[in-house]
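S.K.: Would you be able to build a 3D model of this:
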Amino acid sequence: MLNVAMLSKWHVHADDYARQASENENISIKIVWDENEERGKKWAEKLDVPFEADLLKVLQNPEIDAVIVDTPTNLHKEIIILAAKHKKHVFTEKVLAFTVQDCDEIFSAIKENNVKLMVSLPRLTEDYYIFAQETIDKGLLGRLTSIRCRLAHNGAVPFEGNPTGWLPGHFFHKEECGGGSFIDLGAHPIYLTNRLAGPVKAVTARLQNTLGYEVDDNAVAVIEYESGALGTLETGFLSNGSPFQLELYGTEGTLLIEDHSIRVKSKQLGDGWIIPEQIPESLQSPMVQWVNNIVGNIEPSITDEDIRNLTLINQAASLSNEQKRRVVTTEITNIRQQA
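M.R.: Presented below is the predicted three-dimensional model:
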């Protein structure tokens, strides 16, 4: 049994992770810490566990085996490294950190202290992603030439009594979040297309502040892959009813995914669209994979490379938007090497 501390309810997914932990027979939630004491006390009461205002006391507690981190993103590096130094396994919300250099420092601390890290990249475990990956691997699309992924919602659209929409107001604080829609919701298109299209050569991004927030609420990035393929990533907090879309185009075929609808066309499969009768089963969730890695030493499907490349694209996109230019990913690598 893993005794777990919940570190902050800042992120909107914190309740989801508490539920997943409560439903996992290998996890027992023992304590809550929050940088916002009032919020933390309420959450601890809801979870029926003690609240501890001193983070060090939580991490020094020998009965705590692991932590689930949902703090502001700008606290990730400090808290995760501190947790690792106290020999606590770490599950955390995306993104891991704002820079590739910070990611590498976190990875080093995790490795040095022989603990397990998992960042929640859940769409890499979904059945449609696995089907898309298998379609590419089987060569049904030929050479991949274009990929497009869109994920957007209306979380920042104001309505009566909610001037920032249904998202919490702190989701628009740049210091805490590092950005807006692209770094948060756009993470899913980023890590999905990273996996499907391969290494990225360059990024050109436009992160719009449409409604005047401190961070972007609408964003598009054009991605150039080392393979020669092009990618278009779209996200935003201003779209009502926008479906999730993942589109792959190649020299031999096309794969279109919209929410739960999948259809494929390939020269190798004959004429016309085919709706697959069966698709692969989803993999275990990131949290289950994390637990299995800790208790059974079973390697997770989500890797450090997935985690690091998510930050790489975000860092390049932020620089591209700031300087209004195309950013080659080796620029980010060079920043890391010079530091």
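
S.K.: going forward, measure contacts and count neighbours with C-alpha atoms only.
M.R.: Fine.

S.K.: I'd like the distance from stretch 307-316 to the chain centre, please.
M.R.: Relative to its chain's centre, stretch 307-316 lies at 10 Å (Cα atoms, centre = their mean, to the nearest Å).

S.K.: right, and F171 touches S181 too?
M.R.: No - shown here, F171 and S181 do not form a contact pair, counting by Cα atoms under 8 Å, at 9.1 Å.

S.K.: okay, these two: which has more neighbours?
M.R.: S181 (29 against 23; other Cα atoms under 10 Å).

S.K.: Just to check, the more buried one is in contact with V220?
M.R.: No - contact criterion Cα under 8 Å: S181 and V220 do not qualify, at 10.1 Å.

S.K.: Before we compare anything, build this one as well:
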Amino acid sequence: MRVAYAMNSKSEIGICVIGAGRAGLIHAHHFRKNVPFARLVAVVDPSQEAAEKAIHELEINRYYTDYTQALDDQDIDAVVVVTPTIYHKEIVVAAARAGKHVLCEKPMAMNEQECDEMIAACESAGVTLQMAFMRRFDDSFIEAKRQIDSGAIGEVVLVKSLTRGPSKPMPWMYDLKKSNGPLAEVNSHDIDTLRWFAESEISEVYATGGNFRNREIRHEYPDFYDSVALTAKFSDGKQGSIDGALYVQYGYDSRVEVVGTEGVIFLGQTHEKSIVVAGRDHQLKRPFMNSWRSLFKEAYLAEDTDFIASILEGRNPRVTGYDGKMAVKVVEAGNRSIGSGSVVKLD
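M.R.: Below you'll find the predicted structure:
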């Protein structure tokens, strides 16, 4: 049973962000200053140096290096889990049992079974479990979904989504047993976008991957891939396509194309600023998008704001644990396809 707070009895939600990395600090800054009815209470990071640096930047005075201590803090009503994926299940289940609401960053977990355990724990405790698929809160994505639902392009036939990141992978990402690879770390958003726009579940996938930019680790991590191409078939016959890459170096690239029977929708922008410079070399120059933090800045805030609203209003979040689970299911199937070189059918 869900726990519903009446606005007059619980007008402010105490937040703890678990994980003081780049994404964790984005959430923390929002809850510190910009999200109505939320108060940032503490941050958690196993590195005391990182935790101390975070609270100094956030101008708060409470941190923990052990998340279990934060779960005992009665000032904390909800947690934001922004740790490596391998720890998500353990933390979310413990948070639910402690009565804390949960906003969990993608990917949800390492496998479908872990997702089921997380969903069951939150349902049993009556707490909110929201997945952090921030693209569902982006104005352009929301408008695209509205246009699809209105029939502006007829019936959806194909959804194509790509995400390519400029950064070199963190060392733990090379081990697929800890990261599930770029399909999880990079393309979880793309998988969710396909499901959301197609309004259908993926029934089979075929994927190929290769390591083209991180060749120095090939011997130690022969299964690692920094580029992936996945083709999907939906249960109702629609088609899907995903393109993912790490360490492309030219910038952050996120685009979507939705093809219908009567039209097409293009989503995404490759430029970060509107300025265009023409010089003596007769070339036009325009800054390329450098980070997901720039492209989806407002979407993160909207996501965090809606998380608090769903708690206070006692309603289900707009992005559920089931959505997170289905993305993980496709990641698992995609990795099996890369390993086997064959089409993988999903149950």
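
S.K.: TM-score of the superposed pair?
M.R.: Once the chains are overlaid, their TM-score stands at 0.81 when taken by TM-score structural alignment, normalised by the length of structure 1; 299 aligned residues with a Cα RMSD of 2.4 Å.

S.K.: one step back: show me whatever sits in contact with both of S181 and V220 of structure 1.
M.R.: T235 (Cα atoms under 8 Å, 6 or more residues apart in numbering).

S.K.: What segments of the stretch 151-300 of structure 2 are helices?
M.R.: Applying DSSP state H, counting those that start in this stretch to the stretch 151-300 of structure 2 gives helices spanning 176-179, 182-185, 188-198, 292-295, 297-313.

S.K.: looking at those, which is closest to F31 of structure 2?
M.R.: F31 of structure 2 sits nearest to helix 297-313 of all the helices of the stretch 151-300 of structure 2, at 7.4 Å, using Cα to Cα.

S.K.: Now that we have the helices of the stretch 151-300 of structure 2, can you turn them into JSON lines and tack on distance to A42 of structure 2?
M.R.: JSON lines is the format used below for the helices of the stretch 151-300 of structure 2 (distance: least, Cα to Cα, whole Å):
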{"stretch": "helix 176-179", "distance to A42 of structure 2": "26"}
{"stretch": "helix 182-185", "distance to A42 of structure 2": "26"}
{"stretch": "helix 188-198", "distance to A42 of structure 2": "28"}
{"stretch": "helix 292-295", "distance to A42 of structure 2": "22"}
{"stretch": "helix 297-313", "distance to A42 of structure 2": "16"}
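
S.K.: V277 of structure 2: which of these is closest?
M.R.: Across the helices of the stretch 151-300 of structure 2, closest to V277 of structure 2 is helix 292-295 (Cα to Cα), at 20.7 Å.

S.K.: Just the buried positions in that closest one, please.
M.R.: W292, L295 (16 or more other Cα atoms under 10 Å).

S.K.: Onto which residues of structure 1 does it map?
M.R.: The alignment of helix 292-295 of structure 2 onto structure 1 (TM-score structural alignment) covers no residues at all.

S.K.: Could you do stretch 92-111 of structure 2 as well?
M.R.: Using TM-score structural alignment, stretch 92-111 of structure 2 pairs with 80-99 in structure 1.

S.K.: and the end-to-end length of that stretch?
M.R.: One end of stretch 80-99 of structure 1 to the other measures 15 Å (Cα to Cα, to the nearest Å).

S.K.: Trace Y225 of structure 2 over to structure 1, please.
M.R.: So, by TM-score structural alignment, Y225 of structure 2 is matched to D216.

S.K.: And for A78 of structure 2?
M.R.: Under the alignment (TM-score structural alignment), A78 of structure 2 pairs with A66 in structure 1.

S.K.: so who does its match touch?
M.R.: Taking Cα under 8 Å, 6+ apart, one finds L2, N3, V4, A5, K88, H89, V90, F91 in contact with A66 of structure 1.

S.K.: Recalculate using a threshold of 6 Å.
M.R.: V4, K88, H89, V90 (Cα atoms under 6 Å, 6 or more residues apart in numbering).
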